[in-house]
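In: Here is the input, now give the coordinates:
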Amino acid sequence: MTDGPAVDSRPTKIMYVAEATAHGGREGYVTSQDGQLDLKVAMPPQLGGDGNGTNPEQLFAAGYSSCFHNALILVGNREGYDLTGSTVSAKVGIGPNQQRGYGLAVALSVSLPVLDPGLASKLVDAAHEVCPYSNATRGNIDVTILLG
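Out: This is a model prediction of the structure:
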């Protein structure tokens, strides 16, 4: 799947604002203003840390997979399909980029066991257009969607 031309996906109305604060960067902790999030953050061993905590890539994977799954359920319901039993998993990779910084890549794995592959692909494409994470990352990072 490839992304088409850039489309203005900015919200016309803000309906909710999440607020989180990092303390100590990748070797500290993160909290949300409402107290729902309070997590130790640690570098994974692959990046030189001890791995005794979550990391931004895991948090991004959790956010993207849950958001994309909700978009998938939304478009499925709009078309009259029950997507019970469906799942979305996200793998978020990090590595050096050509600008001497770091970049991300995402692989989403979508399981729609009750639908034929053609219909499943159509719903995944529609969810990719609806999902705020997909809209935010489009044209900025590589996102691969695998349907299985």
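
In: Please count neighbours and contacts with C-alpha atoms only from this point.
Out: Noted.

In: Downstream of the helix or strand encompassing S89, the next helix or strand is which one?
Out: S89 is part of strand 87-96, with elements assigned from DSSP states H and E. Once strand 87-96 ends, the next helix or strand along the chain (criterion: DSSP H and E) is strand 102-111.

In: Sequence B follows; please return its structure for comparison with A:
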Amino acid sequence: MGKMIYKTSAKAEGGREGKVKSEDGVLDLQVAVPESMGGSGGAFTNPEQLFAAGYAACFDSALNYVAKAADKEIESKTTATVGLNAQSATDLDLEVTLDIEISGVDKDDAQKLLEKAHATCPYSKALDGNVDVTVNLK
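Out: As a prediction, the model looks like this:
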């Protein structure tokens, strides 16, 4: 294991019908089950939205990192779509689609940067072999 450069924690109370709060209080949100899953929905977040936001930010950062290392100036936008799939009532899994827009390089260079970012991003590496992840250059 390498040298840890950052560490944080968050606490959940009440599961999908409760709240989440980071140790520093910056993240302090109520969570609720979405209507599509039989919940009340409303103006509350859920674990899949939080995961999508984290993955999108991490991947976009990895993309910009590998572009800079390759001496390429780009602008990018990464959208992560997280799906929760029920194999049965007790067997759930995730799937992720990353849609990435890149300007400043041609399509071939953009594709190479995407592949390098996917191999570099800590979220992508953590999910490798565990979650179906589709990466699309838009």
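
In: Setting aside sequence neighbours, what's the nearest residue to the spatially most central residue of structure 1?
Out: When C-alpha atoms, centre = their mean is applied to structure 1, the residue found nearest the centroid is Y64 (1.6 Å). Once flanking residues are discounted, Y64 of structure 1 sits nearest to Y133: 5.9 Å by C-alpha to C-alpha, 6 or more residues apart in numbering.

In: quick one: contacts for the aligned residue in structure 2 for that neighbour?
Out: Counting by TM-score structural alignment, Y133 of structure 1 lines up with Y123 in structure 2. Y123 of structure 2 is in contact with Y55, C58, F59, counting by C-alpha atoms under 8 Å, 6 or more residues apart in numbering.

In: Shouldn't the last one be within a helix?
Out: Yes. Assignment of F59 of structure 2 by DSSP: H, G, I helix; E, B strand; the rest coil places it within a helix.

In: Surely it is in contact with E115?
Out: No. Using C-alpha atoms under 8 Å, F59 of structure 2 is not in contact with E115, being 11.0 Å away.

In: number of nearby residues for the equivalent of T21 of structure 1 over in structure 2?
Out: Correspondence of T21 of structure 1 to structure 2, assessed by TM-score structural alignment: K11. Around K11 of structure 2 there are 10 other residues, counting by other C-alpha atoms under 10 Å.

In: Next, work out how far apart K11 of structure 2 and E23 of structure 2 are.
Out: Look at K11 of structure 2 and E23 of structure 2: by C-alpha to C-alpha, to the nearest Å, they are 7 Å apart.

In: Likewise for H118 of structure 2?
Out: Using C-alpha to C-alpha, we find H118 of structure 2 at a distance of 29 Å from E23 of structure 2.

In: neighbour count winner among the two?
Out: Legend: neighbour count by other C-alpha under 10 Å for H118 of structure 2 and E23, higher for H118 (21 against 12).
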